[in-house]
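In: show me how the following folds:
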Amino acid sequence: MVKIAPSILSADFANLARDIQLVEKSGADYLHIDVMDGQFVPNITFGPSMVSAIRPVTELVLDVHLMIEEPERFISDFIEAGSDIITIHVESTQHIHRALQLINQGGAKAGIVINPGTPVTHIESVLELVDLVLVMTVNPGFGGQKFIPSCLKKVEELVKLREINGDTFEIEIDGGVDDQTAVACVAAGADVLVAGSYVYNSTNVAERIEKLKKAAANG
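Out: Coordinates of the predicted model:
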């Protein structure tokens, strides 16, 4: 079963608890939290205190995506705040192996991310350390961008590597996911779909999540 992970980047921040509980009641599986530092990406969003504030209001898996320079500096803070999954970019640190070890040692699930311009070969050596691989299908930093179809080739590569090596990591896609692109994502082998603006820029969030689940089933 493909999992749906609404991104709060597109939620109403003035009514965040309401918007989180709405997607939880509507059948979401993960809650995707995009953390940006204004350096690794050209935008600033949340810190560990946001994760701490969200943790008591939902039982959803908190899927925390760190788009920050040298994420190893903050991993312990995000674990303490209540993150279930912490996903870091291979492009963001010179010490990716150590950073992933820190996540594992802290008791959270570890994820690794590749940007549209980064090949799968850049993460092959650490796949044994991760529970999730996130393939960006837009350039990170802002919501509402157009899906880059060529990135799905990486998903297919990851599926093959997972089979060859006997790994169990999930493959997640983030960027431009809607009920149309979801079909291609799942056909390529995606296990988790992150959707922000498609879900929250709607008057009927439950309907949008249901459409994603149906599209995933068709994939």
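In: make it CA atoms for all contacts and neighbour counts henceforth
Out: Fine.
In: tell me which element the residue sitting furthest away from the middle of the chain is part of?
Out: Within the chain, residue 164 marks the point farthest from the mean C-alpha position, 24.0 Å out by Cα atoms, centre = their mean. Element membership for residue 164, per DSSP states H and E: helix 152-165.
In: for that helix, packing partners?
Out: helix 181-188 (3 or more Cα pairs under 8 Å, 6 or more residues apart in numbering; DSSP states H and E).
In: need the three-state assignment for residue 98.
Out: helix (DSSP: H, G, I helix; E, B strand; the rest coil).
In: now it, nearest residue through space, not along the chain?
Out: residue 72 (8.0 Å; Cα to Cα, 6 or more residues apart in numbering).
In: contact partners for that neighbour?
Out: Contact analysis of residue 72 by Cα atoms under 8 Å, 6 or more residues apart in numbering lists 93, 98-99, 102.
In: next: residue 33.
Out: Residue 33 neighbours (Cα under 8 Å, 6+ apart): 7-9, 62-65.
In: which pair in these has the greatest spatial separation?
Out: 9 and 62 (13.5 Å; Cα to Cα).
In: wait, is residue 4 part of a strand?
Out: Yes: Residue 4: assigned to a strand according to three-state DSSP.
In: burial count for it?
Out: A total of 24 residues lie near residue 4 under the criterion other Cα atoms under 10 Å.
In: wait, it sits on residue 32?
Out: No: contact criterion Cα atoms under 8 Å: residue 4 and residue 32 do not qualify, at 9.4 Å.
In: please generate a structure for the following sequence too, so the two can be compared:
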Amino acid sequence: MTALSASVYAADPFHLAEEIEAVLANVESLHLDVMDGVFAPEYGLTARTIEALSESTPKPLDVHLMVAEPRQPAVRFSELGVRSIAIHVEATEDFKELSRIVRSNGSKAYAALRHTTPVAVLEKLADQLDGCLFLTAPAGGGAFDQHAFTRLAQRPAGLYTVVDGKIDPGHFKRLDQMQVDLAVVGAALFSAGDAEVRSEAFSRMLGESGSKERGVSDASPSSLRR
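Out: Model prediction:
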């Protein structure tokens, strides 16, 4: 079943610790956006924040590098022991080398794609990655991409898949039908009321969607794929 990941960048920066604590019981992981104002027109979470989270949270951490020069941050964050690092194929001509470094430090290497990048590029990188991340909205913000589901259908079979960008509950059923592994939710989780209540509801909705589609009897949050 599709699991739920919380995009920390969307949380209230003045109450970051409280916002994270509110959703921890109901999410599979925390998604950490690193942006440089160049690759994406925004600035994301700092290395200091991510390091503090790596030392304090029990949940897996997934770093998403939306930066023009990914080598140094890929090395730094993989050395922190995060679960995965998503590196944009548009930002480097040497994904193979960065993947090797990330994997050697014990993190998984994901290929991240802008919403306009041809999906076929994943076929060429199949032996160099552990999964893929599809941006379903423009990097740094924007509306949900109307072609997102068509693009997802083109990905290599069996490839661990993360979707990130303006995901909301209206997408959950379709994502589960397409066997997407992880749905990153930001604004819909943190910007519309009580994050704890919403995270519990979203996790339950994903579980119910998966049980209906696949006949799974246990749809509790603990049954979501780790």
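In: one step back: the helix holding residue 164 of the first structure: what's the following helix or strand?
Out: In N-to-C order, the element after helix 152-165 of the first structure by DSSP H and E is strand 170-174.
In: max-length helix in the second structure?
Out: Secondary structure of the second structure per DSSP state H: the longest helix is helix 195-214.
In: how about that helix: buried residues?
Out: Buried residues in helix 195-214 of the second structure, counted by 16 or more other Cα atoms under 10 Å: 195-196, 198-200, 202-211.
In: now the helices for the first structure?
Out: 16-25, 48-54, 75-81, 96-106, 152-165, 181-188, 197-200, 205-218.
In: hey, which of the ones you listed is tucked in deepest?
Out: When neighbours are counted by mean count of other Cα atoms under 10 Å, the highest per-stretch mean among the helices of the first structure falls to helix 197-200, a mean of 23.
In: tally up the residues packed near residue 130 of the second structure, please.
Out: Count around residue 130 of the second structure with other Cα under 10 Å applied: 20.
In: residue contacts, it?
Out: Applying Cα under 8 Å, 6+ apart, the residues contacting residue 130 of the second structure are 108-110, 159-160.
In: same thing but at 7 Å, please
Out: 108-110, 160 (Cα atoms under 7 Å, 6 or more residues apart in numbering).
In: can you tell me which of the residues you listed are buried?
Out: 108-110, 160.
In: in a markdown table, list the residues you listed along with distance to residue 126 of the second structure.
Out: What follows is these, written out as a markdown table (distance: Cα to Cα, whole Å):
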| residue | distance to residue 126 of the second structure |
| --- | --- |
| 108 | 13 |
| 109 | 11 |
| 110 | 10 |
| 160 | 11 |
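In: among the residues you listed, which are located in strands?
Out: 108-110 (DSSP state E).
In: stretch 116-130 of the first structure maps to which residues in the second structure?
Out: Aligned by TM-score structural alignment, stretch 116-130 of the first structure falls on residues 115-129 of the second structure.
In: which residues sit against the matching stretch?
Out: Residues contacting stretch 115-129 of the second structure (Cα under 7 Å, 6+ apart): 96, 99, 109-111, 134-138, 145, 151, 154-156.
In: repeat the analysis, applying 10 Å as the threshold.
Out: Stretch 115-129 of the second structure has contacts (Cα atoms under 10 Å, 6 or more residues apart in numbering) with 86, 89-90, 95-100, 103, 108-113, 131-132, 134-139, 144-148, 151-156, 159-160, 165.
In: gap between residue 6 of the first structure and residue 40 of the first structure?
Out: According to Cα to Cα, to the nearest Å, residue 6 of the first structure and residue 40 of the first structure sit 22 Å apart.
In: pick out whichever of those two has more residues nearby.
Out: Neighbours were tallied for residue 6 of the first structure and for residue 40 using other Cα under 10 Å; the higher tally belongs to residue 6 (29 against 18).
In: that one pairs with which position in the second structure?
Out: By TM-score structural alignment, residue 6 of the first structure lines up with residue 6.
In: for residue 31 of the second structure, see how far away its match is.
Out: 6 Å.
In: what do the two both touch?
Out: Joint contacts of residue 6 of the second structure and residue 31 (Cα under 10 Å, 6+ apart) are 61, 183-186.
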